[in-house]
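In: turn this into a model:
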Amino acid sequence: MQRVVSLFLPSWSIDRHRRKAGDAAPPVEAPLVLIGRDGRREVVLAADAAAQAAGVRVGMPATKARVLTPGLIVHPHDARGDAEALDRLALWILRRYAPIAAADPPDGIVIDSTGADHLHGGEAAMLTGLVDRLAASGVRTRAAVADTWGAAHAIARYVDKPTIVAPTGHGAAILGRLPLAALRLPAEMLEALHVLGFERVTDLLAQPRAPLTLRFGPQLGRRLDQAAGKLSEPIEPIRPEELIQVKRNFAEPISAAETIARYIGKLVVQLCAELEAKGLGAKRLDLICHRVDNHRQAVRVGTALPVRDAKRLTRLLCDKIETIEPGFGIEVLSLTATLAEPLTEKQTLTAMVDDGVPDVSDLVDTLINRVGEHSLYRAQPVATEVPERSVCRIPPMAPETGATWTSRWPRPSRLLTPPEPIETMALLPDHPPVSFTWRGIRRRVRRADGPERIRGEWWLRDAETTAVRDYFRIEDDSGERFWVYRSGDGEDPNTGSQRWFIHGIFG
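Out: Got it, this is the predicted structure:
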């Protein structure tokens, strides 16, 4: 079933203006408005939260806004700049999240996330990640995912929650309590409906369709059917000129898996020729199937390194054919390299030469496209003494940096996250525990080594300026070895709580 994400950017013009101004942007508490012309008048086209709190509203004459709010900061509204920035944002989402994404002017993005959400941890995690990333960039966002563009658009704008995941198969009933404006109807039609006493979508759903169509035309019924999923509303994905794309039109629609695979191979050969002409390799490919019923289905594959091998890319795409539902047939296939990077030619090694480094990138590509790029990673050493910060995740094919762990003391093969508290008997300040109780089991300590003192990283957090930990390697009566520490130096309460924790287990 199709799933569509709608991103609503309620203060897009203001947020973009502040981002563009950078350090010169006015403080958040200062009232800011953007003005433009409505005929011969200057009116407010966008207002930030401080201006709205002072009584300024969109559509208000600029002169009235200035009188109403002393110290009001006024700048011209740049509608063209907003539209261009919205397209750039849609392109960023296209390259990172899903193969079908487009701007939804003037303040939104629409994404067909069908089959792509699992690569980002599911729908809820994908929406949260999107909202958080945009918030970190200074763009306030609300996001909703539903079965249709109309439903997702309405929920994102008229349900005041950061993220909303609508249940599959919801139909038009999910919009029942929303205002009529959620249906994206013209202002004059909304006004006429209000005059007749219609306030919410449920009021229209309870009425026979014929009289409404006779009075208001087909648009009202079309919007209701699009929101309910009875009528398709295709999303035309953004395709800038710099994207490398090849396309194949069919006189007769195709539907057999073998036929689809054959034409995928032909498209990949064409795409690789385009990539070679520009000295690029593909890192992400999007195959979009345009069906005869006006639906689009998308398949996305990615690679860990730039690739221009036609056989390899064809195999990755053909592995996804089982996810394609051709319906009554596919009339157009388009293949786009949504992410491409420079690819340097390497000298082909003969069978008599072996550089000793196995090429596992093909295996990595297969796994990434099955489980998602965030589920596959390598461990990278980090230059720090704090154990839980001494390792980070990096992409599986990231180049070696030469970083190593430099501690002279042994480290356990397994760290507990977070460290678990234990009850101990120990002499302060420098003696190891005589016994300890962990997870309800009391253990006597037979051997111990330590302490190894690790100090906090004061340059990261003020709270770590005086913090210390004293670590001990201990062995119990059964021969099991543990890594435990005391929070603090055993004397000064400012250095820690003086409680004991188990942080790791030696294999």
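
In: C-alpha from now on. contacts and neighbour counts both.
Out: Noted.

In: I figured Pro433 was touching Ile422, is that so?
Out: No - in terms of Cα atoms under 8 Å, Pro433 does not count as a neighbour of Ile422; the distance is 10.6 Å.

In: show me which of these two is the more surrounded one.
Out: Set side by side, Pro433 and Ile422 give different neighbour counts by other Cα atoms under 10 Å, the larger being at Pro433 (23 against 18).

In: residues contacting that one?
Out: Remark: with contacts taken as Cα atoms under 8 Å, 6 or more residues apart in numbering, Pro433 is in contact with Thr424, Met425, Ala426, Leu427, Val445.

In: what two of the residues you listed have the greatest distance between them?
Out: Looking at these by Cα to Cα, the two members farthest from one another are Leu427 and Val445, with 13.3 Å of separation.

In: so the closest residue to Ala62 other than its chain neighbours is in which element?
Out: Counting by Cα to Cα, 6 or more residues apart in numbering, Val43 is the residue found nearest to Ala62 once chain neighbours are left out, at 4.8 Å. For Val43, the enclosing helix or strand under DSSP states H and E is strand 41-47.

In: after that strand, which helix or strand is next?
Out: Secondary structure here is assigned by DSSP H and E; on that basis, the next helix or strand after strand 41-47 toward the C-terminus is helix 49-53.

In: which other helices and strands does that next one contact?
Out: strand 32-38 (3 or more Cα pairs under 8 Å, 6 or more residues apart in numbering; DSSP states H and E).

In: what's in contact with the strand it packs on?
Out: With Cα under 8 Å, 6+ apart as the test, strand 32-38 has contacts from 14, 26, 42-48, 50-51, 62, 72-77.

In: list only buried entries from these.
Out: For those, burial is judged from neighbour counts taken by 16 or more other Cα atoms under 10 Å, and it is met by 14, 42-48, 50-51, 62, 72, 74, 77.

In: let's see this one next, to set against the first:
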Amino acid sequence: MTRVVSLFLPNWSTDRLRRKAGDAAPPAEAPLVLIGREGNRRIVTAADAAAHAAGLRVGMPVAKAQVLVPGLTIQDAEPVEDAEVLDRLALWILQRFAPVVASDAPDGIVVDSTGTDHLHGGEVVMLEALVGRLAMSGVTARAAIADSWGAAHALARYAALPSIIAPPGHGASVLAPLPLEALRMPASMSADLRVLGFERIGDLLAQPRAPLTLRFGPELGRRIDQALGALAEPIEPVRSPDLVEVRRSFPEPIGAAETIARYIGKLVTQLCHELEERGLGARRLDLICHRVDNHQQALRVGMAVPVRDVKRLTRLLCDKIETIDPGFGIEVMTLAAAVAEPLAQKQTVNSLIEETTHDISDLIDTLANRVGERAIYRAAPVSSDVPERSVGRIPAMAPDTGATWPGHWPRPSRLLPRPEPIDTVALLPDHPPVSFTWRGIRRRVKRADGPERVFGEWWKRDAELVAVRDYFRIEDDAGERYWVYRAGDGEDAATGSQRWFLHGVFG
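Out: Have a look, this model is predicted:
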């Protein structure tokens, strides 16, 4: 089933201008508007959140806006640059999230996420990552996922706070309560419909189609069908000028899995030839199948390192053939290297004393494309004395950073996701527990070593200015070894709660 993401950027023009200005940008609490001309009138063409809160609206005369908000920050609108940067943002999303992405001017982006959300941990995680990355960059965004472009567009602008995911096969139920303007119809048409008493999309869906078409023309019915998914609305993906892409058209539509696999192999061979001429290797491949019914089927595979091996790339793509629904047939197939990086030629040397290195990148690619890139990672040291902050996740094939964990105090092989409270019998302030109860089982301590004092990182949070932990390695009478700590120094209540926690288990 088709799934489409609509990304709505309500303050795109002003957010882009603030990012462009950098440190010279006006403060976020200062109302900012952009102005342009409508005939001989100077009007507001964009307003940020602070300006909207002050009562300013798009289309308002500039003179009136200045009267309502003294000291209003005014700058000229740059619609051409807005559109160019929006296309660049769409390219960024194309490289990181899905193979079919297009700008939805003037303030949105549309993404066909069919079959790609599992690579990011599911639709919820994907949407959170997308909106979160934009928020970190200073761009306000609202997003929605639905079964059609029209439905996702409507939900993103009239229901998302800041995101909403419509269930697959939702039909008209999610659209019925939305206002008429959510159908992307001309303003004059929605005004005429309101005169007739229509307020919501549900009011239109309850009426016979023929009288509406007779009165308002085919545009109204077309928008309704697009929102309901009854009428195809293909997304023309944005393309970079230096994108490596190959394409094949078929005189007769194809649909058999064996035929699709054969032509995938031919496209990969052609693409690898293009990559070799440019000295590149593919990190992400996008296969887009254009069906005769104007629908698109897309799939994406990712590689941990740049790859230009025909057999390997063909196998990764063919492993996903079952996700392609050819419908009544595929008439065009496009294969593109969405992300390509330099790849130098390797010289093969035969030597009796040559050290062999095992390349596991092929295995990593196979696993990552089945369970998602986020599920395949390595643990790497992070410069921090706080145990739960001293380890981070890096890509499975990322180069070794050279960092190591401190070796003067052993660390447990298993660190719990979060410290678990335990009940202890202990002498204060510097003695380890004599016994402790964890998960309902009482254990007597036979040996102990410590304390190792860990101080809070005051530069991260003020609450950690005086916080300390005293860690002990303990062994119970059954030979099991644990890593426990007391929150606080055992004397001053400001240093911690003085409660005991179990943080890890030694193998």
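
In: quick check: TM-score for this pair?
Out: For these two chains in superposition, a TM-score of 0.98 is obtained (TM-score structural alignment, normalised by the length of structure 1); 507 aligned residues with a Cα RMSD of 1.3 Å.

In: how about the lengthiest helix in structure 1: buried residues?
Out: Using DSSP state H, we find that the single longest helix of structure 1 is helix 257-277. Of the residues in helix 257-277 of structure 1, those with enough neighbours to count as buried (16+ other Cα under 10 Å) are Ile260, Ala261, Ile264, Gly265, Leu267, Val268, Val269, Gln270, Leu271, Cys272, Glu274, Leu275.

In: please enumerate the strands of the stretch 201-350 of structure 1.
Out: Counting by DSSP state E, counting those that start in this stretch, one finds strands in the stretch 201-350 of structure 1 at the ranges 244-254, 280-291, 296-307, 330-342.

In: so which of those comes closest to Gly176 of structure 1?
Out: The stretch from the strands of the stretch 201-350 of structure 1 with the least distance to Gly176 of structure 1 (Cα to Cα) is strand 296-307; that distance is 27.7 Å.

In: that closest one vs strand 330-342, what angle?
Out: Strand 296-307 of structure 1 and strand 330-342 meet at an angle of 30 degrees, taking axes from the mean of the first three to the mean of the last three Cα atoms, to 10 degrees as the criterion.

In: off-centre distance for strand 296-307 of structure 1?
Out: For strand 296-307 of structure 1, the distance between its averaged C-alpha position and the chain's averaged C-alpha position is 17 Å (Cα atoms, centre = their mean, to the nearest Å).

In: for it, packing partners?
Out: The elements that strand 296-307 of structure 1 packs onto, with contact taken as 3+ Cα pairs under 8 Å, 6+ apart, are strand 280-291, helix 310-318, strand 330-342, helix 361-371.

In: pull out the buried positions in the longest one.
Out: So that's strand 330-342 of structure 1. Residues of strand 330-342 of structure 1 classed as buried by neighbour count (16+ other Cα under 10 Å): Ile330, Glu331, Val332, Leu333, Ser334, Leu335, Thr336, Ala337, Thr338, Leu339, Ala340, Glu341.

In: now the first one: closest residue in space, sequence neighbours ignored.
Out: It stands for Ile330 of structure 1. Closest residue to Ile330 of structure 1 apart from its sequence neighbours, by Cα to Cα, 6+ apart: Arg291 at 4.2 Å.

In: Gly327 of structure 2 maps to what in structure 1?
Out: Taking TM-score structural alignment as the alignment basis, one finds that Gly327 of structure 2 is matched in structure 1 by Gly327.

In: what's around that match, how many residues?
Out: Here the count is done by other Cα under 10 Å, and Gly327 of structure 1 has 12 residues near it.

In: quick check: it touching Arg291?
Out: Yes - with contact defined as Cα under 8 Å, Gly327 of structure 1 reaches Arg291; the gap is 7.1 Å.

In: give me the neighbour count for Leu285 of structure 2.
Out: 26.

In: against Leu72 of structure 2, how distant is it?
Out: 48 Å (Cα to Cα, to the nearest Å).

In: mind checking the SS state of Ser6 of structure 1?
Out: Secondary structure of Ser6 of structure 1, reduced to three states by DSSP: H, G, I helix; E, B strand; the rest coil: strand.

In: which residues sit in contact with it?
Out: Residues near Ser6 of structure 1 by Cα under 8 Å, 6+ apart: Gly108, Ile109, Val110, Ile111, Ala143, Ala144, Val145, Trp149, Ala152, His153, Ala156.
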